[in-house]
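Novice: All I have is the shape, not the residue letters:
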């Protein structure tokens, strides 16, 4: 139940962040909005880290550089979401992002990327993706 709650909060905050970034970008530009968002996210995470006093940094040197670049992906995410929201609106953007996320997770699971165990995708998973795509088409028109 806790995982579902955090997933729900994460999804809600991704949407709120996308809308806020779209508004910021109208005044200062899209890459500027991405930079501001990344900076404020860093400050917020750092302050929370100081409050919870979690100081486990010893394993940082064991982390592969590719994984350390994960934060840089956020700049592309922010730019892409802001641009999409400005062109097609929040609902279509979020719907399309969810489909993209699921397709990428299918690839990651089936290929065993990032050291994860390979998962076999069955017909129900593909039907689910097809239904989501159909839903986006219905939302669009």
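Specialist: Great, that's in hand. The model shown is predicted, which means the values in this text are computed figures rather than measured ones.

Novice: Could you use CA atoms for every contact and neighbour count after this?
Specialist: Will do.

Novice: roughly how far apart are residue 67 and residue 114?
Specialist: 9 Å (CA to CA, to the nearest Å).

Novice: mind checking how far the longest helix seen in the chain is from the chain centre?
Specialist: Determined from DSSP state H, the single longest helix within the chain is helix 2-28. Chain-centre distance of helix 2-28: 9 Å, with CA atoms, centre = their mean, to the nearest Å.

Novice: second one coming, line it up with the first:
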């Protein structure tokens, strides 16, 4: 249950962050908004880490270099979301992002990429993704 609550909270916060970034972008520019978001995110994460202390810096050496690029991807994600929200609105942006996430996670789960346990995809999963895509098309009409 906690996982569902965290997922819902995360989804809501991603949407709020996207809207805030789009507003900042209108005043100072997209890459500047992405930079501010990354900086404030780093400061917040560092403060939480210093308070919670749930890990050790020494474990950083165990992280594969490919996975460290996640932060760099965040800058591109922020820029993409800002640009999309300005051009197609919040609802369409979030819908398209969800479809992209579902598609990539579907590929990762079905192939076992990145070391995740391979999942067998069945008809209900295909129907679910089809319904999501249909929903976004209907939103855009």
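Specialist: Yep, that arrived. Keep in mind that what you see is a predicted model, and the values were worked out from it rather than measured.

Novice: Could I get the TM-score for this pair?
Specialist: Between these two chains, after superposing, the TM-score reads 0.97 (TM-score structural alignment, normalised by the length of the first structure); 141 aligned residues with a CA RMSD of 0.9 Å.

Novice: ok so, going back, name the residues of the longest helix of the first structure that come out as buried.
Specialist: 15, 17, 18, 19, 21, 22, 23, 24, 25 (16 or more other CA atoms under 10 Å).

Novice: and what of stretch 80-94 of the first structure?
Specialist: For stretch 80-94 of the first structure, by 16+ other CA under 10 Å, it's 80, 81, 82, 83, 84, 85, 86, 90, 92, 93, 94.

Novice: thought the fifth one was touching residue 93?
Specialist: Yes. Using CA atoms under 8 Å, residue 84 of the first structure is in contact with residue 93, at 5.9 Å.

Novice: Provide the aligned range in the second structure for stretch 84-98 of the first structure.
Specialist: With TM-score structural alignment applied, stretch 84-98 of the first structure matches the range 84-98 in the second structure.

Novice: and the helix or strand hosting residue 139 of the second structure, what other elements does it pack with?
Specialist: Under the criterion of DSSP states H and E, residue 139 of the second structure resides in helix 123-140. For helix 123-140 of the second structure, the packing partners by 3 or more CA pairs under 8 Å, 6 or more residues apart in numbering; DSSP states H and E come out as helix 90-111.

Novice: can you name the farthest residue from the center of the second structure?
Specialist: Taking CA atoms, centre = their mean as the measure, the residue most remote from the mean C-alpha position of the second structure is residue 58, 26.8 Å away.

Novice: do you know how far that one is from residue 40 of the second structure?
Specialist: Distance from residue 58 of the second structure to residue 40 of the second structure, by CA to CA: 24 Å.
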